[in-house]
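Enquirer: Quick one: sequence and predicted model below, then my questions.
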Amino acid sequence: MLSSSSRRILITGANGFVGRYVIESLVAAGYGIDNIVCLVHNASQNDDAPGLSVTGDISNREQVFGLIESIRPAAVIHLAAVALPAEARRDTQTAWRTNVDGTIALADALLRHAPSARLVFAGSAEVYGQSFNTCPLPIQEDAPLRPMTTYGASKAAAEIAIMQKARQGLNAICFRAFNHTGPGQPADYVIPSFARQVASIEADQTDPVLKVGNLDAYRDFLDVRDVANAYVRAIAEDVDTGPEPVFNISSGTSRRIGEILDALIARSKVDIRTEIDPGRLRPSEVERAAGDNKRAATRLDWEPAVPFDDTLQAVLEFWRERV
């Protein structure tokens, strides 16, 4: 494990939803908080970042090169991205500049100034896109990349760039994380959206009507803590990534969105009825998604550990405390 006091771990996008869990996982694994460097986008976020915090724009090559040269990290967990698909769709230029150009800048800086550092890239299962409709499920890592969204396309492009640079000597691992949730995830995502509405109804802040969109899609969900643990596991020195260092991070199980909603409503302290909101009703081009996680289990000794029921309860309690 890269746990000696002289080794620094850089986390880009450290103040995002997943970042706080990665920091917790690093500390739990024995990494010193003073050796964790957090790259945040806005100076106002510095006060909230543990360890050493620096402000910078991941898509600014000069800033990225200067940062890597100054800290020379032992490993980088690259989380910084325009991660909300709807936001990426609205501002494609920023999404591509951040998700692709920023990743390339980071890879190039590591090759020049910290060539032995391991880069952990937080990619997405959205890179599979149309392949979910044509390949056997749960999908394996050798399935074609056929993204259908701006976010998925930008993540696929970044991953391809990393794999090309790996052939030039970049020490990289790419993850394709499936849907993950937990306390602190913004309510723009489906499970916290449901949970926040349940909590608001319980607090008598809104009518006992929960607004929903498409409930018939099936998705592969897991706990954010399991995802964070996978990223931290990937910087261990004993990890053998094999010839193709690309890994699904998934539960391997498809869950119907409507069943997840039913499970949250069942936990409610009041009676709740649901109502279709036309503004939330978007047709799904992918009916079912699930990822095969055997490669991660075999090579990284990783598998999901948090029961999904515990995840749902934790998300609901998070929103109950805040409404």
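Expert: Looks like it came in fine. Bear in mind the structure is a predicted one, so any value in this text is a computation, not a measurement.
Enquirer: switch to C-alpha atoms for all contacts and neighbour counts from now on
Expert: OK.
Enquirer: packing partners for the helix or strand where residue 66 lies?
Expert: Using DSSP states H and E, residue 66 sits in helix 61-71. Here helix 61-71 touches helix 102-113, going by 3 or more Cα pairs under 8 Å, 6 or more residues apart in numbering; DSSP states H and E.
Enquirer: Who are the packing partners of the helix it packs on?
Expert: Going by 3+ Cα pairs under 8 Å, 6+ apart, helix 102-113 lies up against helix 61-71, helix 150-166.
Enquirer: by how many degrees do that helix and helix 150-166 diverge?
Expert: Helix 102-113 runs at 20 degrees relative to helix 150-166, counting by axes from the mean of the first three to the mean of the last three Cα atoms, to 10 degrees.
Enquirer: Tell me how far helix 102-113 lies from the chain's centre.
Expert: 20 Å (Cα atoms, centre = their mean, to the nearest Å).
Enquirer: Show me what it is in contact with.
Expert: Contacts to helix 102-113, defined as Cα atoms under 8 Å, 6 or more residues apart in numbering, come from residues 58-61, 64-65, 68-69, 72, 78, 117, 119, 158, 161-162, 165, 169-170.
Enquirer: Selection in ChimeraX covering whichever of the residues you listed are buried, please.
Expert: Remark: buried members of those, expressed as a ChimeraX selection using 16 or more other Cα atoms under 10 Å:
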select :58,59,61,64,65,68,72,78,117,119,158,161,162,165,170
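Enquirer: dropping in the other structure now:
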Amino acid sequence: MTAVRQAAGGGTGPHGLRGLRVLVLGGSGFLGGRAARSLALAGADVTSVSRGGGPPQAPGGPQVTAVRLDLAAMGPRMLRDFLAGQAPAVVVNAVGQVWGGEGNMADLNDRLVADLVATLPARTRLVQLGSSLEYGPVTGPAPVHETRRAAPDTVYARTKLRGTEHVLRASRDGRLDGAVLRVANVSGPGAPGLLGSVARWIAERSAEQPPPGGHVLRLGPLLAARDFVDVRDVGDAVVRAVAARPGRIRGRVVNIGGGRAVPVDRLVDRLLELSGLPVRREAAGGAGGSPRSSAAWQQLDIDRARRLLGWVPRHALDQSLRDMLAAPDPARGHDGVTGPQNPYRLEESK
């Protein structure tokens, strides 16, 4: 793709994206917002598109143009006209429906991607943010490589996989220069999900006088071991995928994770320990975990990311947890379309 090749020689940073026009769909979300900010820091001319507009922007830092648009309500013709007016060299799709009915998930995780693939100009670079949950349940202990046959077991994972397949087919047919970054569980400042919920619970309790004997946090059973990656490392992976030379990652799935399986139970205990809050954890009745996947164990093989993108995770998990405690509140919704919902039961007794 000519635009990417030209930009690669003219930037000021290590990725050379100065002036490259990048459209980030879902740019007000947790992952999309980080992708937009990382691209802007690398010198790209970034436009964020979502119902929420754009990510929070620091005074004096690189700015991201925000466009408020309901992507879920757009058909192929409206989408084509919008893209033609924007004329991006690269599109990053961070839109995704995490919660809600099957129809809503299909609209955004599947049909929107199909429309996007069908309407983008030929050979446009498209970086799709996928999910490691697309692999489905894994028993371990071998790391999950990109060649593993995906067998998703939930509506969310199945619809995300269909989005992935749209991108891969168009790329392998030569219509697009597209790739999928298959992202593990994400930690770091403002993270959603269980760890983010615990971090926010800690922040709320820290502002209170502890009761006699300390606070008590009740959670359902935490039996899973998952791969976690810091959101800032995901942003770096997006920048590298955007900057990759033409054809290098076309038609590829690239795992983006920490490269190790960590017991979720241990991470919750570590958050509590790092907080210094007088609190003990007790088991609550009912099942704990996310309705998005029943996968009890997952560790991604991240060698392809290293070989093709020169990417490795740079934020240690312990530091990621510390930073999560320092900034526990997500600035926007998780996926750029809907805000996060908490499927976990966080209870306190005094």
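Expert: Received it, and whenever you're ready, just let me know what you need. Bear in mind the structure is a predicted one, so any value in this text is a computation, not a measurement.
Enquirer: still on that earlier bit, between the helices and strands packed on helix 102-113 of the first structure, which one is nearest to residue 300 of the first structure?
Expert: helix 150-166 (18.4 Å; Cα to Cα).
Enquirer: The helix or strand that comes right after that closest one against the second structure, how far on average?
Expert: As assigned by DSSP H and E, the chain's next helix or strand after helix 150-166 of the first structure is strand 171-177. Compared with the second structure after the fit, strand 171-177 of the first structure shows a mean deviation of 0.7 Å (mean Cα distance after the TM-score superposition for the first structure).
Enquirer: In the second structure, what range does strand 171-177 of the first structure match?
Expert: Mapping strand 171-177 of the first structure onto the second structure (TM-score structural alignment) gives residues 177-183.
Enquirer: Spatially nearest residue to residue 142 of the second structure (excluding sequence neighbours)?
Expert: residue 299 (7.6 Å; Cα to Cα, 6 or more residues apart in numbering).
Enquirer: count of neighbours near the alignment partner in the first structure of that neighbour?
Expert: Under the alignment (TM-score structural alignment), residue 299 of the second structure maps onto residue 290 of the first structure. As a burial measure, residue 290 of the first structure scores 25 neighbours (other Cα atoms under 10 Å).
Enquirer: now residue 159 of the second structure
Expert: 24.
Enquirer: To which residue of the first structure is it aligned?
Expert: Match for residue 159 of the second structure (TM-score structural alignment): residue 154.
Enquirer: so what's that match up against?
Expert: By Cα under 8 Å, 6+ apart, the residues touching residue 154 of the first structure are 95, 96, 99, 100.
Enquirer: now the helices: where do they sit in the stretch 101-250 of the first structure?
Expert: Along the stretch 101-250 of the first structure, counting by DSSP state H, counting those that start in this stretch, helices occupy 102-113, 131-134, 150-166, 190-202, 224-233.
Enquirer: nearest to residue 215 of the first structure, of the ones you listed?
Expert: Between the helices of the stretch 101-250 of the first structure, helix 190-202 lies closest to residue 215 of the first structure; by Cα to Cα that is 10.1 Å.
Enquirer: Check what contacts the closest one and list those residues.
Expert: Outside helix 190-202 of the first structure, the residues touching it (Cα under 8 Å, 6+ apart) are 181, 185-187, 206-210, 212, 260-261, 264-265, 268-270, 272, 312, 315-316, 319-320, 323.
Enquirer: which of those residues count as buried?
Expert: 181, 185-186, 208, 210, 212, 260-261, 264-265, 268, 272, 312, 315-316, 319-320.
Enquirer: correct me, but residue 152 of the first structure touches residue 127?
Expert: Yes: Residue 152 of the first structure is within contact range of residue 127, at 4.7 Å (criterion: Cα atoms under 8 Å).
Enquirer: Please say which of the two ends up with more neighbours.
Expert: residue 127 (27 against 23).
Enquirer: State the distance from that one to residue 291 of the first structure.
Expert: 12 Å (Cα to Cα, to the nearest Å).
Enquirer: again with residue 204 of the first structure
Expert: From residue 204 of the first structure to residue 291 of the first structure the distance is 39 Å (Cα to Cα).
Enquirer: Please convert the helices of the stretch 101-250 of the first structure to a markdown table, extending it with distance to residue 13 of the first structure.
Expert: Shown next, in a markdown table, are these (distance: least, Cα to Cα, whole Å):
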| stretch | distance to residue 13 of the first structure |
| --- | --- |
| helix 102-113 | 11 |
| helix 131-134 | 28 |
| helix 150-166 | 15 |
| helix 190-202 | 21 |
| helix 224-233 | 13 |
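Enquirer: aligned partner of residue 25 of the first structure in the second structure?
Expert: By TM-score structural alignment, residue 25 of the first structure lines up with residue 38.
Enquirer: now swap in residue 304 of the first structure and tell me
Expert: Under TM-score structural alignment, residue 304 of the first structure pairs with residue 313 in the second structure.
Enquirer: Can you give me every residue that contacts that match?
Expert: 229, 230, 233, 257, 258.
Enquirer: Only the buried members of those residues: can you turn that into a ChimeraX selection?
Expert: The buried subset of the contacts of residue 313 of the second structure, as determined by 16+ other Cα under 10 Å, is captured in ChimeraX by this line:
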select :229,230,233,257,258
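Enquirer: Which of the contacts of residue 313 of the second structure fall within strands?
Expert: 229, 230 (DSSP state E).
Enquirer: Between the contacts of residue 313 of the second structure, which sits nearest residue 32 of the second structure?
Expert: residue 233 (12.8 Å).
Enquirer: now that closest one, nearest residue through space, not along the chain?
Expert: Going by Cα to Cα, 6+ apart, residue 233 of the second structure has residue 313 as its nearest residue, at 5.7 Å.
Enquirer: quick one: the match of residue 25 of the first structure is in a strand?
Expert: No: counting by DSSP: H, G, I helix; E, B strand; the rest coil, residue 38 of the second structure falls outside a strand, being helix.
Enquirer: Pull the contacting residues for it.
Expert: Contacts of residue 38 of the second structure by Cα under 8 Å, 6+ apart are 235, 236, 239.
Enquirer: Out of these, which comes closest to residue 29 of the second structure?
Expert: residue 235 (12.5 Å).
Enquirer: Just tell me what the closest one corresponds to in the first structure.
Expert: Using TM-score structural alignment, residue 235 of the second structure pairs with residue 228 in the first structure.
Enquirer: If you tally nearby residues, what's the number for the residue nearest to that match when sequence neighbours are not counted?
Expert: Spatial nearest neighbour of residue 228 of the first structure, excluding adjacent residues (Cα to Cα, 6+ apart): residue 22 at 4.7 Å. A total of 24 residues lie near residue 22 of the first structure under the criterion other Cα under 10 Å.
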